[in-house]
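I'll drop the sequence and a predicted model, then ask my questions.
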Amino acid sequence: MSAWALKAGGTAWLLRHEFRLFFYELGSSHSAKSKRRGISIWKGLMLALALLGLHFLVWSMLRAMPPLTQEPAIQLIRIAGLALVVVFSFMLSLGLSSSVKALFERGDLDLLLSSPLRSRHIFTVRLLSITLGVAAIFLVFLTPFAHVGLLLGQPRWLGIYPVLLSMALMASSLSILLTLLLVKLIGVRRTRTVAQLLGALSGAVIFLATQSFNAFGQSFRSTLLARLNPLFDAGAALGPGSAIWLPARALFGSPLELLLFGTSGLAVFMLTVHFTHRFFVQGVQQASGVLHTSRRPLGPLRFTFREGIWSSVLAKEWRLILRDPHLISQVFMQLLYMLPLFFLVFLKKDVLLQGVAASITFLSTSLASSLTWIIVSAEEAPDLLNIAPARPASIRNAKLAAAIIPVLTLVMPALLWLIAKDWAGGLVLAAVLCAAMLSVSLTNSWLAKPGARAQFNKRGASQWMANISETLIGMAWAGTAYFGVQFSALSLLLLAAALSVLGLACLMRIKRAV
């Protein structure tokens, strides 16, 4: 028997299987030329060099900082505490995405639950795998401080390990509880969408809060800070002795705080496993269709026929997107980053028009590219459209319009507002924005390879040429919008660059049925 053999069916045995799957999926290739699992030698060397470089950078930073031999000043603790809030929000976002994947996308829970394995072991291992996945990226970037600190005789930096793992335990436990609760309250289909949206919001809330804060004037920020400062005084809710700073003190190796916070994370995890593993089985059964919910009987089918190829294609594409709330939630993540721009446009009086113009242009091209891929590359019935009694060019043009019109409708209030403030600059932005979205949509329709809508988040792995071209065109048009509002000659050079990339994309276009 091998020295690495573990008791079959136990928690450690299942956890080893999860590690094996994680390694197989890490850097795996599923292209037509090669199918490889795990990290190749080249990728392993690149990763090792990146980690060495990161350790050298941390070594340079810690050598320039005062040695951490005792508890740091309260200012550093406050900064670390705020940073941990940001880290926890991203952990919660990753945890929600991983929980949705564990329930709806892995497809192996039915097999596991029908085996002789105990459901408690299955749930424990699945929750541990979510925890390790949540903590992995932060461990890579923050644990070099622990390693270098230990070499420099500053063992307090080792507190990074238990603090990050405890936070990951809490975030994954809260994520799986929230996902299962949503399954019970609103059903499986809505849970998949709502959990994706909550994950996107929890990850972007810090960004949105900071950008919204910067969007207001200096007087508002000064008044708000003046009201918040008393909360940090001694004896106040956020004072130096407040328990709110316990995770930050644990991060810097304070023994009592480290013990309390580490124990709290482990307790949350164990309580979640103890009280939730049966609820987990019910959620999995409902997700796989074992538990059926009652539905109202459908009424008679009614068909509405439209005249004209454009109206028919537009109605068809928009209806298919609206019927897929999971896909809408994935596209919605890009819309979140447009919200600060609308704060800048509508709330700030001294808004920098050219900066807003460039940002709106780049984000609009990104959103138009995503919709174009969904409508053109992810077409589910190309053969049916190919035999339709309509010109293929008319169908393609209508599809491009179906991708551009929603984005243009979304940014129209901002465009009208900017035209009212500066009619010349606003009209230039409107013209540049329409040309930019059309260019990116054409590039995507020419270069992006066909795929399924379920592969929306993985489409970049098979269309790197399209991604590079779209990014270059988007940046060139954003620069054109920035300098075009100023009526600068540099905008003509950027315009020529955008048209050049568009021409190259046209020469390299792939053949499509429609």
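That came in fine, so what should we check first?

every contact and neighbour count from this point should use C-alpha atoms.
Will do.

now residue 448: how far from residue 505?
The gap separating residue 448 from residue 505 is 10 Å, by C-alpha to C-alpha, to the nearest Å.

out of those two, which sits in the busier spot?
Higher neighbour count among residue 448 and residue 505: residue 448, with 25 against 22, using other C-alpha atoms under 10 Å.

show the contacting residues for that one.
Residues near residue 448 by C-alpha atoms under 8 Å, 6 or more residues apart in numbering: 373, 377, 463, 466.

mind picking the two most distant members of these?
377 and 466 (11.8 Å; C-alpha to C-alpha).

mind checking the SS state of residue 306?
Three-state call for residue 306 (DSSP: H, G, I helix; E, B strand; the rest coil): coil.

dropping in the other structure now:
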Amino acid sequence: MIAGLRPAPGSFTWLAAHEIRLAWRTRPRKGATRWIGYMMLLAWLAFGCFLAWILRDEPILPAPGIMTGILAGSIVGFSFMTTQAILGSQRTLYENGDLDLLFSAPIEGRTVLLAKLFGIAGTIVLTYAVLLLSLVVPIAILGHPQLFGLVTLLAALALAAAAIGLGITLGLAKLAGPRAARTVGQISAALLGGAIFLVSQLAGHGDRRESSVSVLFERFSDEGVGSTGLSGLPGHAAFGDPVAVIVLLGIGALLFVLAGIMLQRLFLSGYQDGGARLSRARPTGRATDRLFHASLFRSVFAKEWRLLARDPALVFQILLRLIYLAPIVFVAFGRGSHAPMTPGLAFASVLLAGQMVGSFAWLTVSAEDAPDLITVSPVSKAAIDRVKLMAAFAMAAPIGVILPIVIAFQTLPGALVTLACTVIGGSAAGYIELKLGKPAQRSSFARRRSGSVVGNILSILVAIIFGGIAGAAVYFIR
């Protein structure tokens, strides 16, 4: 009986179920990371049950403020879902390596594309379901069944985001080529992820005490945005309105199917071009004297910078954090006559420096492409590691001085203290990566945090300690 319910091999259902299984297998399954994640999930679920018990007899009605909040949350969530879909589409095209087998199998190309697209949507749903459903489902079970509409809203947003994210990725690959598409796609994903907050800050009023987000929210709520018309569809769907649920699910499913029909040729050509053009440039035979240096320091330093320059996609993946510096600066200086938040900027400077130096140290030390050559070289490993750490620090230095310079416009002594703590915190983060980092390939940069748990904890503690020292010092100095 159960065997009869299994989907036929090669069918859309069979491939889609396989994609979901692959997405589920990417979760941490070894060591302390898995158990920490399980404990946090259980704690979050317990909080959801506690909240559901408190609200079991309280009416939850679609008030204008709640409806506007659902609309705002849907827009922000959709932007991050689209970001995740762009990155997932790039992994599908250029990294996973299973499309050769799928396209050579007796399976229609459209079925493969739809299954991959469903896998991207499923990954998005899994990501947000852990955070959302742990709260919503207990509340819905204990007296508020209309809130099950949030589940359908999440599914509709995920389907639409997957289709749009794939379309953006394939469009970039068609216009700019596969290598440029990866770099531009990551930048676009970061811009899309931070666009909502940036726009809300730019639209604010500097002479108001309220934040820009609060001003916009109150304005929209007063004007009925999110409660009436098309803007009210997410709110009504979240509260279980069958018409709104059908409309949003229909739009998401339509975009999903249209993407499978219209993007099939672009998907195939993007995959073929990616396999043909993503190789690095070959040596030209020109004089290579400039590639060799007399000292160990200059040789290793130049080698690390050259490797970094050869992988612009990885550079931009690291520098994506700069996009989120803009909201920090807006918060600090967007208060009109009020004092800027220099202590917060000082703390953020140390935190950012620790992350950047740690990331670059991981690239130079843990992601070394030729560790065997270094082991057998007539130079001590400690000397090479010191040079690598200095190279990582030099890579992060132009970014690490940004916030101290911003603070200098308010207090020069505070800027000097911040710079000193930033240097110490960044050096400590790099040293921790040097001593506790685990070897890995450069392509696994996005999953580097699944390495040393002790190293991750120590890096966070160092950032908090020196960031707190910098923030407290700037607070008393100014």
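Thanks, I have it. Here the structure is a predicted model, which is why all the values come from computation and not from measurement.

can you tell me the closest non-neighbouring residue to residue 462 of structure 2?
In space, residue 462 of structure 2 comes closest to residue 425 once its chain neighbours are excluded; the distance is 6.4 Å by C-alpha to C-alpha, 6 or more residues apart in numbering.

where do the helices sit along the stretch 101-250 of structure 1?
Using DSSP state H, counting those that start in this stretch, the helices found in the stretch 101-250 of structure 1 span residues 109-113, 119-151, 160-186, 188-215, 218-228, 246-251.

which of these sits closest to residue 470 of structure 1?
Closest among the helices of the stretch 101-250 of structure 1, using C-alpha to C-alpha: helix 188-215, at 23.6 Å.

by contact count, what packs against the closest one?
helix 74-100, helix 160-186, helix 325-336, helix 339-347 (3 or more C-alpha pairs under 8 Å, 6 or more residues apart in numbering; DSSP states H and E).

turn those into TSV, including distance to residue 106 of structure 1.
TSV is the format used below for those (distance: least, C-alpha to C-alpha, whole Å):
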stretch	distance to residue 106 of structure 1
helix 74-100	9
helix 160-186	15
helix 325-336	16
helix 339-347	33
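
before we move on, back to that, take the contacts of residue 448 of structure 1 and keep only those in helices.
residue 466 (DSSP state H).

list the contacts of residue 174 of structure 2.
So residue 174 of structure 2 contacts 266, 270 (C-alpha under 8 Å, 6+ apart).

any idea how far residue 284 of structure 1 is from the equivalent of it over in structure 1?
Under the alignment (TM-score structural alignment), residue 174 of structure 2 pairs with residue 184 of structure 1. Distance from residue 184 of structure 1 to residue 284 of structure 1, counting by C-alpha to C-alpha: 11 Å.

check residue 68 of structure 1 too.
47 Å.

per the alignment, residue 184 of structure 2 corresponds to what in structure 1?
That one, residue 184 of structure 2, aligns with residue 194 by TM-score structural alignment.

residues touching residue 159 of structure 2, list them.
118, 121, 252, 253, 255, 256.

next one: residue 90 of structure 2
Residue 90 of structure 2 neighbours (C-alpha under 8 Å, 6+ apart): 169, 182.

quick check: the gap between the aligned residue in structure 1 for it and residue 272 of structure 1.
Using TM-score structural alignment, the equivalent of residue 90 of structure 2 in structure 1 is residue 100. Residue 100 of structure 1 sits 17 Å away from residue 272 of structure 1, going by C-alpha to C-alpha.

residue contacts, the spatially most central residue of structure 1?
Closest residue to the average C-alpha location of structure 1: residue 200 at 6.0 Å, with C-alpha atoms, centre = their mean. Counting by C-alpha under 8 Å, 6+ apart, residue 200 of structure 1 makes contact with 93, 333.

can we see that at 6 Å?
residue 333 (C-alpha atoms under 6 Å, 6 or more residues apart in numbering).

distance of it from residue 139 of structure 1?
21 Å.

and if you look at residue 48 of structure 1?
Residue 48 of structure 1 is 15 Å from residue 139 of structure 1, by C-alpha to C-alpha.

again with residue 370 of structure 1
Per C-alpha to C-alpha, residue 370 of structure 1 is found 32 Å from residue 139 of structure 1.

so for these two, which sits in the more crowded spot?
Taking other C-alpha under 10 Å, residue 370 of structure 1 and residue 139 do not tie; residue 370 has more neighbours (21 against 15).

which residues does the more buried one contact?
So residue 370 of structure 1 contacts nothing (C-alpha under 6 Å, 6+ apart).

any idea how many residues pack against the counterpart of residue 321 of structure 2 in structure 1?
Under the alignment defined by TM-score structural alignment, residue 321 of structure 2 is paired with residue 334 of structure 1. Residue 334 of structure 1 has 16 neighbouring residues, counting by other C-alpha under 10 Å.

and for the one 10 residues further on?
Residue 344 of structure 1 has 21 neighbours, counted by other C-alpha under 10 Å.

how about residue 408 of structure 2: what's its closest non-neighbour residue?
Closest to residue 408 of structure 2 by C-alpha to C-alpha, 6+ apart is residue 415, at 4.9 Å.

the one you found matches what in structure 1?
Aligned partner of residue 415 of structure 2 by TM-score structural alignment: residue 426.

which helix or strand contains that match?
Secondary structure assignment for residue 426 of structure 1, by DSSP states H and E: helix 423-447.

same deal with residue 7 of structure 1?
Assigned by DSSP H and E, residue 7 of structure 1 falls outside every helix and strand.

now do it against residue 117 of structure 1, distance only.
Residue 7 of structure 1 is 12 Å from residue 117 of structure 1, by C-alpha to C-alpha.

neighbour count: these two, which is higher?
Using other C-alpha under 10 Å as the criterion, residue 7 of structure 1 and residue 117 rank with residue 117 on top: 15 against 9.

state the distance from the residue mapped onto the more buried one from structure 2 to residue 122 of structure 2.
For residue 117 of structure 1, the aligned position in structure 2 is residue 107, judged by TM-score structural alignment. As defined by C-alpha to C-alpha, residue 107 of structure 2 lies at a distance of 21 Å from residue 122 of structure 2.

ditto for residue 461 of structure 2
Following C-alpha to C-alpha, the distance that separates residue 461 of structure 2 from residue 122 of structure 2 is 35 Å.

the more surrounded of the two?
Neighbours were counted for residue 461 of structure 2 and for residue 122 using other C-alpha under 10 Å; residue 122 has more, 22 against 13.

find the residue closest to that one in space, skipping its chain neighbours.
residue 20 (6.2 Å).

and if you look at residue 212 of structure 2?
Closest to residue 212 of structure 2 by C-alpha to C-alpha, 6+ apart is residue 204, at 4.2 Å.
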